Every structure is written in C-alpha cells, then in structure tokens.
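# Please work out how this folds:
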Amino acid sequence: MKSSLGKLYLIPTTLGDNEPLEVLPISVKTIIENTTVFIVENEKTARRFIKRISPDTVQSDLKMFHLNKFTESSDLPSFLEPCLAGTNVGLLSEAGCPSVADPGSDVVKIAHEQGVQVVPLVGPSSILLALMSSGMNGQGFSFNGYLPIDKSERKQELKRLERLSFDHNQSQIFIETPYRNNKMLEDLSNTLGKNTMVCVACDITLPTEFIKTKPASEWSKNTEDLHKRPSIFIIHKS
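You can find the predicted model right below:
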C-alpha cells in the first residue's frame, strides 16, 4: 500500500432544483472539478449535478461506482481501491449530505478501517435546517427516519416519540414518503396531545419553502398542500 493515499470526499448536493452555488460553497465546486472518481446512488442525476456545478468537466473522463439497494456489501471495499492507489474519490449524495438519511455510511466505515482520510464538505442538511428553524430544542434531539406505514403501529410510535420528547426534553425528528405527507400531518393532529408542538419544514432552500411550528391541534386547519413535497416533521412536548 502506498503511503500517500487518496482522500474520500463527502460531497453534498442541493435539496432540489436550484442553482448549486446558491446553497453550496465554492469549495464543493473546486473539489468536483478536481475529482474524476465518484461513488453515486444514481449515475444519471449525479452526472447532471456535476455538469451544472462544473460545466467544463469532461463527462467521459468520470468513473462512477454505484451505491444503492442492489449493491452487495462485498463490493464496497473495491470502491475505495482508487484511494489506496493515491486517487481522491468523491461520495456524492443524491440530495443533501452523504451518510445522513442517505447511503454512504458503510463506505465511510471502510475508509476509516483502511486508513483513508474522510473529508466532509459543507452543504445543506434538511434535518439540521429544519431543526434550526423549528424553535425546538436543538441541544437534545433524535432523528427517527421513517415511521411505520401501518396506521395503528404509526399511532403507537407517535405516542412513544411524544413521551420520549416529554421525558427527556428532546425534539423528535422524522420523515415520510412525500406522497403520504398530508396523511402524516392528519395523523399528527389527531394522535398527539393538543399542546404538543409540531414543526413542518417543506421544500427547504427552495423558492416554495414552507416552515411552520404550532400546536398539534392547530394543524387540523392546515391549508398548505404537502403532497409530493420533501418534508421534515419535528415534535416536542413540554
């Protein structure tokens, strides 16, 4: 193994169809311009993003490893072979930050095991941006991913998260498949205590951004259509 290893750059992307440099620092553009090997979830969208932020990049020069639900775990070490040969590799998120509610953490783990330097780059995280703008506890919080689809199980989980929030003064963050957002908000309004605070952060960083925090009981009057719009939900009971 060479003593001079390449680095693994964790490259964030936009949260929607806005101009990359509106939400990403110039350092991200610089890294992309100087990287030819990428680990991506979707090659088509990854190439489109690279073209937008770095129009002069020659697409045929790029090598891409695919990291998705079909990728075998045994294939992951090979993705870092360029690093072992001294070449930098970029782990490119599909939306937001790599490895945070996004594939990539297993590759990062292997990089640490192999002594490859991991370099996270600054970019938008919908989870943190939602928490920042919620007015809820930013020193004690938990991200819970997706809640159960089954109605009774989802209701039980919401009540459990509400109890956790109260017992530990902890903001509880979760997401939903975008086409079920309106149903989720309805369930929040009908399941939680009337004074439990609920934040909905939708289309973060986009022109259609909608962020609002109010008691669960007041969300029953909601007129904002969340259907198929990426959203973060946060609850807090005090």
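# switch to C-alpha atoms for all contacts and neighbour counts from now on
OK.
# top helix in this structure by residue count?
Counting residues, the longest helix found in the chain (DSSP state H) is helix 151-168.
# Name the surrounding residues that touch it.
If you take CA atoms under 8 Å, 6 or more residues apart in numbering as the criterion, helix 151-168 is touched by 140, 147-148, 170-172, 187-188, 191-192, 196, 235-238.
# Another for comparison:
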Amino acid sequence: MSTIYLIPAPLGPDWLESTLPAGVLATVRSLRHFAVENLCTARRYLAELGMPVPIAELTLERFDRESTPADAQRILREFRENDIGVISEAGVPGVADPGAVLVAEAQREGRLVVPLVGPSSILLTLMGSGFNGQQFAFCGYLPIAQTERRVRIRQLEQLVVRSGQTQLFIETPYRNDALLQQLLADLQPRTLLCLGYGLQHPEGWVRTRTVAEWRQAKPSLGKIPTVFALGR
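As a prediction, the model looks like this:
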C-alpha cells in the first residue's frame, strides 16, 4: 500500500529555505498525488517548490473541514497504490487541521504515515514563550459564546496555576482582537499571557507579558494569524 506524507506549508513569505529542508523538498518533488485543504493555494505552493512536472499533471483532491471520513476513505481507495502528499493551508497537517481525519483513516488501514519536518505556529509560540515545554496542551478554538468562553478562559488559567501546564489556543483571525480583549478583561493581572503573532512574517513576533502589562500596551492583532498561550 501507499505511504502518506504530511507536508508542512509556509506560515509567511520568504518561506522556502526556512520551511522545507532539502531532503523534505526532494520527497515532495517525487510525489504526484495530493490531498489538499485549498486547491488554489496548494497549486501555487507546489509550483513555487519547483515540481519536476507541470502542475496540471499532478492529481489534487480537496480535503477540507467539510470533508468526512467517507471522503478520506475514497481518496485512500483511489490512491491505494500511489503515495499521497497531504498539504494544509498553513503549518503542519493534522494539527488544528482537517487533515487529521484523513490521517486517522490511513492509520486504520495500516498505511505508513510519514510526518515531514516544517514549521508549526503552535510549537514556535511555545518555544518562544518561556513557558513550561515539558507539560503543555493545545486547546484548539475556545467557545464563541461570550459566557462560555469566559468560563473556559478561567478554567485554563486555573489549570496553569494548579499544574503549571502551558495552555495554548487559537482563534479565527478576524476575531483575534475580540479574544484578546476578553482575555485581558477576565484573566488575573499577574497571569502570564504569550502571543505568537504573524510567525514567519517579517513583522511577526512572540512576546510574553503579564496581563497587567498587556493592558497598558494592548497590540492590534487585526487578521494576522496569532497563537495565544497561558503559562507560568
């Protein structure tokens, strides 16, 4: 049976040298079949990688957040004898990404799954935060409803206080500023909050401050992808 390769996608511009090591790039260039989150973005990405055949000769199947396990089974069935590259919109497939569903089906079928080296905004934020890297949890998206989100924020803060476990989470970019506003309103002043803003973009940064300090100099995040982390 075929092998499933999980291909990292860039987080920002000027990505080629910093995103894919030479060995990973060679593996990607050897593939002809892909399951991708966004067809247009993936075609452009593969073209920039210098694929040795025309992009039109590659087979790309869309696999996004609307896709189901049945869709994954169909793709795996169609490419049973062909290696498959999985590409998410940004970062690494399977982490905060619908590609996890396809990988789960591949594991159930006993396919060989090979994660390739590349950037993850979650791990980059953790690395730059100064928080506990021995014990951490990625909590995905927080509830949208304000009351439920407030409860969840306070739960995560208490987890940090009790266990020291770092708590990381994300938000749809256009809601970044609303989430930051609520975090600064609901968290205790001495709680440490780290923001991983626009990672791998020229103006990107990772900063850890107390909530009280963030309140004095609150940044405007806009629609730039941002990772949030609580720690001590």
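# picking that back up, show me just the buried residues among the contacts of helix 151-168 of structure 1.
Neighbour-count burial (16 or more other CA atoms under 10 Å) applied to the contacts of helix 151-168 of structure 1 gives Leu147, Gln170, Ser171, Gln172, Asp187, Leu188, Thr191, Leu192, Thr196, Ile235, His236, Lys237.
# So the aligned partner of Ile153 of structure 2 in structure 1 versus Cys199 of structure 1, what's the distance?
Superposed on structure 1 with TM-score structural alignment, Ile153 of structure 2 falls opposite Leu158. Going from Leu158 of structure 1 to Cys199 of structure 1 by CA to CA, to the nearest Å gives 14 Å.
# what does stretch 197-210 of structure 2 correspond to over in structure 1?
With TM-score structural alignment as the criterion, stretch 197-210 of structure 2 aligns to 202-215.
# my bad, stretch 177-188 of structure 2
Under TM-score structural alignment, the match for stretch 177-188 of structure 2 is residues 182-193.
# Contacts made by the matching stretch with the rest, please.
By CA under 8 Å, 6+ apart, stretch 182-193 of structure 1 touches 155, 158-159, 162, 176, 198, 216-220, 225-227.
# now it, how far from the centre of its chain.
23 Å (CA atoms, centre = their mean, to the nearest Å).
# that older thread, more neighbours: Leu158 and Cys199 of structure 1, which one.
Neighbour totals were compared for Leu158 of structure 1 and Cys199, and Cys199 leads with 25 against 20 (other CA atoms under 10 Å).
# For that one, which non-adjacent residue is spatially closest?
Thr213 (4.1 Å; CA to CA, 6 or more residues apart in numbering).
# Against Ser88 of structure 2, how distant is Trp15 of structure 2?
15 Å.
# So if I had to pick from these two, which one is more boxed in?
Using other CA under 10 Å, the more surrounded residue of Trp15 of structure 2 and Ser88 is Ser88, with 26 against 14.
# Spit out the contact partners of that one.
Ile7, Pro8, Ala9, Val36, Glu37, Asn38, Asp97, Pro98, Gly99.
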